[in-house]
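**Q** turn this into a model:
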Amino acid sequence: TIPAPLLDRMEVIRLAGYTKKDKLHIARRYLVPRQREEHGLSTEQFSISDKALEAIIDGYTREAGVRNLERQIGAVARKIARKVSEGETPSNVSLRNLESILGPRLFYSEVAERTGQPGVVCGLAWTQAGGDILFIEASKMPGASRLTLTGQLGDVMKESAMAALSWVRAHAEQFGIEPDFYEKTEIHLHVPAGAVPKDGPSAGVSMATAIASLLTNRKVKPNVAMTGEITLRGKVLPIGGVKEKVVAAKSAGIDTVILPRRNQPQVEEVPKDLTEGMTFIFADTIEDVLNAALE
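**A** Just a heads-up that it's a prediction; the model follows:
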């Protein structure tokens, strides 16, 4: 880590992660030829279809760059090289035979499965590996005025959860929720992948939506993801990492993204091929988010 006084004197250049299209282009032009050369294979012996490369990008890697992508391509090349050394004639690597070479895929899109019940919301987060989807799960049980938070959350994220609960309590009657629900109810908010530390304010709208969905018994639309900071007055504040979050949503098959109104200029800067087929809803308040997200 760089000491804060020294960092203050530096100009920090932040680079956005590669898109799927970028990774495919890099793999086709540079990574596959390099692995082919390193393993002593010819073009006839080792070639990968674009569909197979896309499957490796989506199903075997989660990163902003291409380091693990090259490792997976290298693993494929080693399998082919072994076949060649044993006198076999390897077939081209395609979507049909990829899994027999690399094994079962490591990553799946869980959006439709995870958001099928009230209290579950798909949020968007920025990580060191690029954008990612982040599930927020809310549950209730008999109890008295207690909020439990799990999932290795940082202080800022815990404060966002408390602000979300306070806003829902203050506006309970507006959404048909008993005003005194908290006196006889214990609420548990959990963010899966508990081994991974999480922090930041951008999950505020997701947490408020999860609590409102749970208490109104209304599901969140399965094709919707959201991000944004909230205030106790119900305002939705802008966040960072918009491009990375849009890429994560598109990769997960989400076609509707709810963002703070003040992030609209950043969305307009995202390449058109990434936003094609997607709908963006810009929210000023938590009410805007709930009206767009709940069924």
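**Q** from here on, contacts and neighbour counts on C-alpha atoms
**A** OK.
**Q** in this structure, which spans are helices?
**A** Counting by DSSP state H, the chain has helices at residues 4-8, 20-26, 32-38, 50-59, 67-85, 98-102, 111-114, 155-170, 204-216, 242-251, 264-268, 272-275, 286-293.
**Q** so which of the ones you listed gets nearest Ile230?
**A** Counting by CA to CA, Ile230 lies closest to helix 204-216 out of the helices of the chain; the figure is 5.3 Å.
**Q** helices or strands next to the closest one in the packing?
**A** Using 3 or more CA pairs under 8 Å, 6 or more residues apart in numbering; DSSP states H and E as the contact criterion, the elements in contact with helix 204-216 are strand 120-127, strand 130-142, helix 155-170, strand 229-230, helix 286-293.
**Q** quick one: closest of those to Thr256.
**A** helix 286-293 (9.3 Å).
**Q** buried ones in that closest one?
**A** For helix 286-293, a neighbour-count test (16 or more other CA atoms under 10 Å) marks 286-290, 292-293 as buried.
**Q** and the angle for it with helix 155-170?
**A** 90 degrees (axes from the mean of the first three to the mean of the last three CA atoms, to 10 degrees).
**Q** helices or strands up against helix 286-293?
**A** Counting by 3+ CA pairs under 8 Å, 6+ apart, helix 286-293 packs on helix 204-216.
**Q** before we move on, the earlier item: dump the buried residues of helix 286-293 to TSV, plus distance to Lys158.
**A** Formatted as TSV, those follow (distance: CA to CA, whole Å):
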residue	distance to Lys158
Ile286	18
Glu287	21
Asp288	23
Val289	20
Leu290	21
Ala292	25
Ala293	22
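**Q** on that earlier part again, among the helices of the chain, which is the most enclosed?
**A** helix 204-216 (a mean of 28; mean count of other CA atoms under 10 Å).
**Q** tilt between that helix and strand 120-127?
**A** Going by the same axes, to 10 degrees, helix 204-216 makes 170 degrees with strand 120-127.
**Q** structure for this one too, so we can compare:
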Amino acid sequence: MKLDLDAFRIQPGKKPNLAKRPTRIDPVYRSKGEYHELLANHVAELSKLQNVLYADNRYAILLIFQAMDAAGKDSAIKHVMSGVNPQGCQVYSFKHPSATELEHDFLWRTNCVLPERGRIGIFNRSYYEEVLVVRVHPEILEMQNIPHNLAHNGKVWDHRYRSIVSHEQHLHCNGTRIVKFYLHLSKEEQRKRFLERIDDPNKNWKFSTADLEERKFWDQYMEAYESCLQETSTKDSPWFAVPADDKKNARLIVSRIVLDTLESLNLKYPEPSPERRKELLDIRKRLENPENGK
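**A** Alright, predicted model coming up:
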């Protein structure tokens, strides 16, 4: 599959016009069968690379998913990561901060669950909520007990952008590779998916009136996303705006980006020292001759 992944990458410092970026593109698969074949190939290759990542034990991968409601974050994570060894992958979903989390800075709760070396960590929503949801609903700042002169000096968002960029740079310098996905959904497609959730009893649990209320702030969210993507997409920790109206296409794009990230690390299994190799050969001789290796 040939994809120009740079078409989805947000260039550092360049504000994307989300209204002009496509939420649907020509599919990279020709049929449902080919989609399943492509995704299965991606998942199989991802599983192999994850095993080497674990054995190599030098890098960690952090995948961050942000989007409007019903954009397909859960299903993308489920389908793309379906073949990865659970011991080498951890997924965290971030809801409203707890009372304990509100007693700390906004990066604290995600710092506690960063992936270890050799593992893939996935954040379903993240610290970026603090410059998205909180920016659209600034009254939330009042619940965070931030000193008034810091929360209302007109620079709170710039400060948070700088904190995030510095945080991600620190992680990169210590071996964590961060890739961030904004699943770019159209307002009309969200409406259709909401109706589907209402009409399908098995999906009723996915919908709440709060989802409908947030939809009223669509334009404000788009502005918040544009500023966020502009200020926090960097060369080392890029944002990718993935067209999300076609879930299958989005999964293939996401999986290809993850594969490219892993392949760029030149991972390899550790090579044993001469002493270790000699020891293994000696053990092998014993196993080949059970009578001599009791």
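**Q** please state their TM-score.
**A** TM-score for the superposed chains, counting by TM-score structural alignment, normalised by the length of the second structure: 0.21, backed by 107 aligned residues with a CA RMSD of 6.7 Å.
**Q** before we move on, back to that, relative to Val32 of the first structure, which of the helices and strands packed on helix 204-216 of the first structure is closest?
**A** strand 130-142 (22.8 Å).
**Q** quick one on the thing from earlier: wait, which of the buried residues of helix 286-293 of the first structure is closest to Ala112 of the first structure?
**A** Ala293 (14.2 Å).
**Q** rewinding a little: just put the helices of the first structure in TSV and tack on distance to Asp132 of the first structure.
**A** Formatted as TSV, the helices of the first structure follow (distance: least, CA to CA, whole Å):
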stretch	distance to Asp132 of the first structure
helix 4-8	27
helix 20-26	13
helix 32-38	26
helix 50-59	12
helix 67-85	16
helix 98-102	23
helix 111-114	12
helix 155-170	16
helix 204-216	14
helix 242-251	5
helix 264-268	17
helix 272-275	15
helix 286-293	19
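**Q** out of those helices, which gets nearest to Pro142 of the first structure?
**A** helix 204-216 (13.0 Å).
**Q** hmm, back to that, quick check: which of the helices of the first structure is nearest to Gly130 of the first structure?
**A** helix 242-251 (5.8 Å).
**Q** returning to that earlier point: from the buried residues of helix 286-293 of the first structure, which is closest to Ile80 of the first structure?
**A** Closest to Ile80 of the first structure, out of all of the buried residues of helix 286-293 of the first structure and judged by CA to CA, is Ala293, at 47.6 Å.
**Q** pretty sure that closest one is in contact with Ser213, am I right?
**A** No: in terms of CA atoms under 8 Å, Ala293 of the first structure does not count as a neighbour of Ser213; the distance is 9.3 Å.
**Q** list the buried residues for the one helix or strand Met222 of the second structure maps to?
**A** For Met222 of the second structure, the host element (DSSP states H and E) is helix 218-232. The neighbour-count check on helix 218-232 of the second structure (16+ other CA under 10 Å) flags 220-232 as buried.
**Q** and the residues you listed as TSV, adding distance to Ser47 of the second structure?
**A** Shown next, in TSV, are the buried residues of helix 218-232 of the second structure (distance: CA to CA, whole Å):
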residue	distance to Ser47 of the second structure
Gln220	39
Tyr221	35
Met222	35
Glu223	37
Ala224	35
Tyr225	32
Glu226	33
Ser227	35
Cys228	32
Leu229	30
Gln230	32
Glu231	33
Thr232	29
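**Q** ok, of these, which one's closest to Val52 of the second structure?
**A** The closest of these, once distances to Val52 of the second structure are taken by CA to CA, is Thr232, at 29.6 Å.
**Q** pull out the buried positions in the biggest helix by length in the second structure.
**A** When the second structure is parsed with DSSP H, its longest helix is helix 32-56. Burial within helix 32-56 of the second structure, assessed by neighbour count using 16+ other CA under 10 Å, is assigned to 35, 38-40, 42-44, 46-47, 49-56.
**Q** cool, and stretch 139-149 of the first structure?
**A** With burial defined by 16+ other CA under 10 Å, the residues of stretch 139-149 of the first structure counted as buried are 139, 149.
**Q** can you measure across that stretch, start residue to end residue?
**A** 11 Å (CA to CA, to the nearest Å).
**Q** and for stretch 195-215 of the second structure?
**A** End residues of stretch 195-215 of the second structure are separated by 13 Å (CA to CA).
**Q** before we move on, the earlier item: which of the helices of the first structure sits closest to Glu229 of the first structure?
**A** The nearest among those, by CA to CA, is helix 204-216 at 4.9 Å.
**Q** and the direction of the closest one versus that of strand 130-142, what angle?
**A** Using the same axes, to 10 degrees: helix 204-216 of the first structure against strand 130-142 is 30 degrees.
**Q** hmm, Thr256 and Thr279 of the first structure touching each other?
**A** Yes: if you go by CA under 8 Å, Thr279 of the first structure and Thr256 touch, sitting 4.7 Å apart.
**Q** quick one, which of these two is more surrounded?
**A** More crowded of Thr279 of the first structure and Thr256, by other CA atoms under 10 Å: Thr256, with 22 against 13.
**Q** residues contacting Arg251 of the second structure?
**A** Listed by CA atoms under 8 Å, 6 or more residues apart in numbering, the contact set of Arg251 of the second structure reads 39, 76, 79-80.
**Q** Arg34 of the first structure now?
**A** Counting by CA under 8 Å, 6+ apart, there are no residues that Arg34 of the first structure touches.
**Q** so where do the strands sit in the stretch 101-250 of the second structure?
**A** 120-124, 176-184, 239-243 (DSSP state E, counting those that start in this stretch).
**Q** residues of the longest one that come out buried?
**A** The one in question is strand 176-184 of the second structure. 176-184.
**Q** now those residues in TSV, with distance to Arg276 of the second structure?
**A** As requested, those are exported to TSV (distance: CA to CA, whole Å):
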residue	distance to Arg276 of the second structure
Thr176	29
Arg177	31
Ile178	34
Val179	37
Lys180	40
Phe181	42
Tyr182	46
Leu183	47
His184	51
